[in-house]
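Sequence isn't available, so here's the structure alone:
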């Protein structure tokens, strides 16, 4: 299972750089090359990403990774879930900071 955070980053990176190779993708996402390969294969198997062959300038066969229509829908869904989770984390962090500020203010008075 690929986390919403990683899926979001994968979809975003593929959308912005369709001709990215797996090595570059792994560096951008901060994951191993093997994990990048695993994730791309999983997205392709689910029908969310399509790998299209093309020849690059060095006459080597390469791939362009394209989001399919269902991949675009999944990207939107993942983005909403990821945003919702991050907003909840932000609210919790904001509450914790507020409590810590109270604690510091109380200790400074004493």
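Received it, and whenever you're ready, just let me know what you need. Keep in mind it's a predicted model, so treat the numbers as computed, not measured. Numbers count the residues shown, from 1 in each chain.

make it CA atoms for all contacts and neighbour counts henceforth
OK.

just checking, what's the longest helix in the protein?
Secondary structure assigned by DSSP state H gives helix 69-109 as the longest helix of the chain.

and that one, what does it pack onto?
For helix 69-109, the elements it packs on are helix 4-16, judged by 3 or more C-alpha pairs under 8 Å, 6 or more residues apart in numbering; DSSP states H and E.

want to compare, so here's the second one:
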């Protein structure tokens, strides 16, 4: 594992791969907006993913705007996305369960305090 990959948040890594698989022509600015991270953060992440071979970038020769890139997942990137998806879902389910438990406890406490006050 490269040093750059160790610094990429696994959720961001997953979300970048997921978004680019769906829309490979997203700009870095659009990715930043959708991910809620800085443009510099997206640039760093994309460079790291290119370096480790999860995505490749190319521009269209016929496109007059040479700054427009197409980000494609490589076979290695597709395999990594599958692994990241599993981890992402496990983390989100654990967060959901913890949040649900907290909400249930607060609701239970609120119900108890309403009945305790004679209301």
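Yep, that arrived. These figures come from a predicted structure and were not determined experimentally.

thinking again about what came up before, and the longest helix of the first structure with helix 4-16, angle?
Angle, helix 69-109 of the first structure to helix 4-16, by axes from the mean of the first three to the mean of the last three C-alpha atoms, to 10 degrees: 130 degrees.

once the two are aligned, what's the mean deviation for helix 69-109 of the first structure against the second structure?
Average distance, helix 69-109 of the first structure versus aligned residues of the second structure after superposition (mean C-alpha distance after the TM-score superposition for the first structure): 1.0 Å.

Show where that helix falls in the second structure, residue numbers please.
Residues 75-115 of the second structure are where helix 69-109 of the first structure aligns, with TM-score structural alignment as the criterion.

And for stretch 9-22 of the first structure?
Residues 15-28 of the second structure are where stretch 9-22 of the first structure aligns, with TM-score structural alignment as the criterion.

Can you give me the end-to-end span of that stretch?
Across stretch 15-28 of the second structure, the terminal residues are separated by 13 Å (C-alpha to C-alpha, to the nearest Å).
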